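1. Structure of the sequence below:
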Amino acid sequence: MIKVVIADDQDLIRGSLRIVLRSEKDIEVVGLAANGAEAIELCKLHEPDVVLMDIHMPELDGIEATRHIMKQHPAARVVMLTTFHDMDYVREALLAGAVGYLLKAMQPEDLAASIRLVNNGETLIPQDIARIMVAEWTSQGMAGKQKKEKEKKPRYGLTERETDVLRLLVSGKDNREIAADLYLSEGTVKNYISTIYSKLEVTDRLHAALKAKEENLLR
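-> The predicted structure follows:
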């Protein structure tokens, strides 16, 4: 069973999400929280696999609650669930450790599929948000190109080829596309990506891209 905690300050939202998930045989809602502080306590009690976390809540907001949960339960998969379509919130949530970001306007039937996806280790970002993020990173990369050129010393021990793979990964390309662009086999690309994850101390493509941006790794 996939254990889920739902954190939202609106009774109607919490109840509705619980009802939607009740019919799923492989998903169990183990707790409902009205604020971030309650979400932290429920995670201590139940050690859920997935947390559906609203951003704006009283006492402690979802982003700060996510930071606490990631420190105490790093295996938990936090998905931000909100009506806000704001890139600042997206960045803060992901940097806090969230692995997904969903708008409350999503179709109910997509909720269970999304929970299964993140529980299997995937990240979950709506396509339109992902496109905006990539565009921002590209724009910022061009603006900071002169500064980056001065940083000749390799960061995190990445080789030139690993940096090439990381650059294509950040652009949103999958393993097959990276392999085609660099004239490599998909198996070789997978090995490069595993090495990149290890050097950057991340576990997925999204957080590798975030680390690359934050640390100015793409020269």
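2. Please make it C-alpha for all contacts and neighbour counts, starting now.
-> Will do.
3. Run through the helices of the protein in chain order.
-> For the chain, the helices defined by DSSP state H cover 11-22, 36-46, 62-72, 87-96, 108-119, 127-143, 145-149, 160-170, 175-182, 186-200, 205-214.
4. closest to Met1 out of the ones you listed?
-> Checking these against Met1 by Cα to Cα gives helix 108-119 as the closest, at 10.4 Å.
5. Check which residues of the closest one are buried.
-> 111-112, 114-116, 118-119 (16 or more other Cα atoms under 10 Å).
6. could the helices of the chain go into TSV alongside distance to Leu102?
-> Shown next, in TSV, are the helices of the chain (distance: least, Cα to Cα, whole Å):
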stretch	distance to Leu102
helix 11-22	13
helix 36-46	18
helix 62-72	13
helix 87-96	10
helix 108-119	9
helix 127-143	10
helix 145-149	33
helix 160-170	21
helix 175-182	25
helix 186-200	25
helix 205-214	15
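7. Nearest to Asp54, out of these?
-> helix 62-72 (5.5 Å).
8. Tell me which residue of this protein is furthest from the middle?
-> What lies farthest from the middle of the chain is Lys150; by Cα atoms, centre = their mean that is 30.5 Å.
9. so which of the helices of the chain is the most packed in?
-> Using mean count of other Cα atoms under 10 Å, the stretch among those with the largest mean neighbour count is helix 62-72, at a mean of 21.
10. and this one, so I can compare the two:
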Amino acid sequence: MKSIKLLIYGGQGGIEEFIEKEEDIKAIGVTGNEMDLLDFNHTSSVMPDVILIDARSSGKYGQEVMPILKVKYPSTPFIIFTAYSEGHYLIEAICHGAAGYVLQDGGMKQVLSAIRQCTSGQIVYPASFKSILMKKLQQDAERSPVTLDKAIEKLGAFSKREYELLILLTQGETNQQISKKLFLSVGTVKNYISRIYRKLNVNNRPELMALLHSLQKNGIRDDYSCPPFH
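-> I've put the predicted structure just below:
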């Protein structure tokens, strides 16, 4: 069995003890200093498969290291383990590209599950994620002249099928649901989504949603960067 190589950031402590009991997860490093993430010595054989930010005791809930992770480990998924359940913290984590957001109340079982899921390319967020993000999109649409349709139109040239997929993605539909609605195979849906991601220079659905949220809130810009949420 190939072990999942996990890098842990955070000062709460205790997570390593749980990890040691898991046969398929191995902690290759633990640090509470963001500069250590930049200096962490690794080769391709010890490159982390996933990074866990233990932000339960941090007043900064991990936002000081998320930009570092995007630069240092652009293709490595990271998970926020936090006590902060407020929607704007979740939105900010999405904006920075977090692959998972696990609340403290869920306990270590959910953390371990998220580590395995995110390593396999899945996105893990609280059940409230869809309603929180859709509410934000709707609120921004009411305050901004930039409608969701207009934001998608300005993002680039999409085929009719790609546009249909984008709309369904923003509605929170899963790949399986999109497959049924558009009468496409799940594999074809995944291929379309990958093409859309490449066009928009995003890596996953949360980054796509955060991009659309940003455009609705701040208007159409050339850099498509996502601002911090407060």
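11. quick one: TM-score?
-> Overlay of the two chains. TM-score (TM-score structural alignment, normalised by the length of structure 1): 0.81; 209 aligned residues with a Cα RMSD of 2.8 Å.
12. before we move on, the earlier item: can I get the buried residues of helix 108-119 of structure 1 in CSV with distance to Met57 of structure 1?
-> Below are the buried residues of helix 108-119 of structure 1 laid out as CSV (distance: Cα to Cα, whole Å):
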residue, distance to Met57 of structure 1
Leu111, 21
Ala112, 23
Ser114, 22
Ile115, 21
Arg116, 25
Val118, 23
Asn119, 24
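13. list the contacts for the residue nearest to the spatial centre of structure 1?
-> Centroid-nearest residue in structure 1, with Cα atoms, centre = their mean: Val99, separated by 2.5 Å. Applying Cα atoms under 8 Å, 6 or more residues apart in numbering to Val99 of structure 1 gives the contacts 77-79, 118, 122-124, 206.
14. repeat that for 7 Å
-> With contact set as Cα atoms under 7 Å, 6 or more residues apart in numbering, Val99 of structure 1 has these partners: 77-79, 123-124.
15. Which among the helices of structure 1 is found nearest to Lys3 of structure 1?
-> Across those, closest to Lys3 of structure 1 is helix 36-46 (Cα to Cα), at 8.0 Å.
16. Specify the angle between the closest one and helix 62-72 in degrees.
-> Counting by axes from the mean of the first three to the mean of the last three Cα atoms, to 10 degrees, helix 36-46 of structure 1 lies at 30 degrees to helix 62-72.
17. Quick one: distance of helix 36-46 of structure 1 to the chain centre.
-> 20 Å (Cα atoms, centre = their mean, to the nearest Å).
18. Would you mind telling me which of the helices of structure 1 is nearest Val5 of structure 1?
-> helix 36-46 (7.3 Å).
19. Would you mind pulling up the elements that that closest one packs against?
-> Counting contacts by 3 or more Cα pairs under 7 Å, 6 or more residues apart in numbering; DSSP states H and E, helix 36-46 of structure 1 packs against strand 27-33, helix 62-72.
20. and the ones you listed as a markdown table, adding distance to Ile193 of structure 1?
-> A markdown table is the format used below for these (distance: least, Cα to Cα, whole Å):
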| stretch | distance to Ile193 of structure 1 |
| --- | --- |
| strand 27-33 | 31 |
| helix 62-72 | 24 |
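21. Select, out of those, the one closest to His46 of structure 1.
-> Nearest of these (Cα to Cα): strand 27-33, 6.9 Å.
22. Now do that closest one and helix 11-22, the angle between them.
-> Going by the same axes, to 10 degrees, strand 27-33 of structure 1 makes 160 degrees with helix 11-22.
23. ok, back up a step: tell me how far the residue farthest from the centre of structure 1 lies from Val118 of structure 1.
-> Going from Lys150 of structure 1 to Val118 of structure 1 by Cα to Cα, to the nearest Å gives 38 Å.
24. what sits up against stretch 26-39 of structure 1?
-> Contacts with stretch 26-39 of structure 1, where a contact means Cα under 7 Å, 6+ apart, come from 1-9, 14, 18, 21, 42, 46, 57-62, 65.
25. one more time with 6 Å, if that's ok
-> For stretch 26-39 of structure 1, contacts defined as Cα atoms under 6 Å, 6 or more residues apart in numbering pick out 1-9, 57-58, 60-62, 65.
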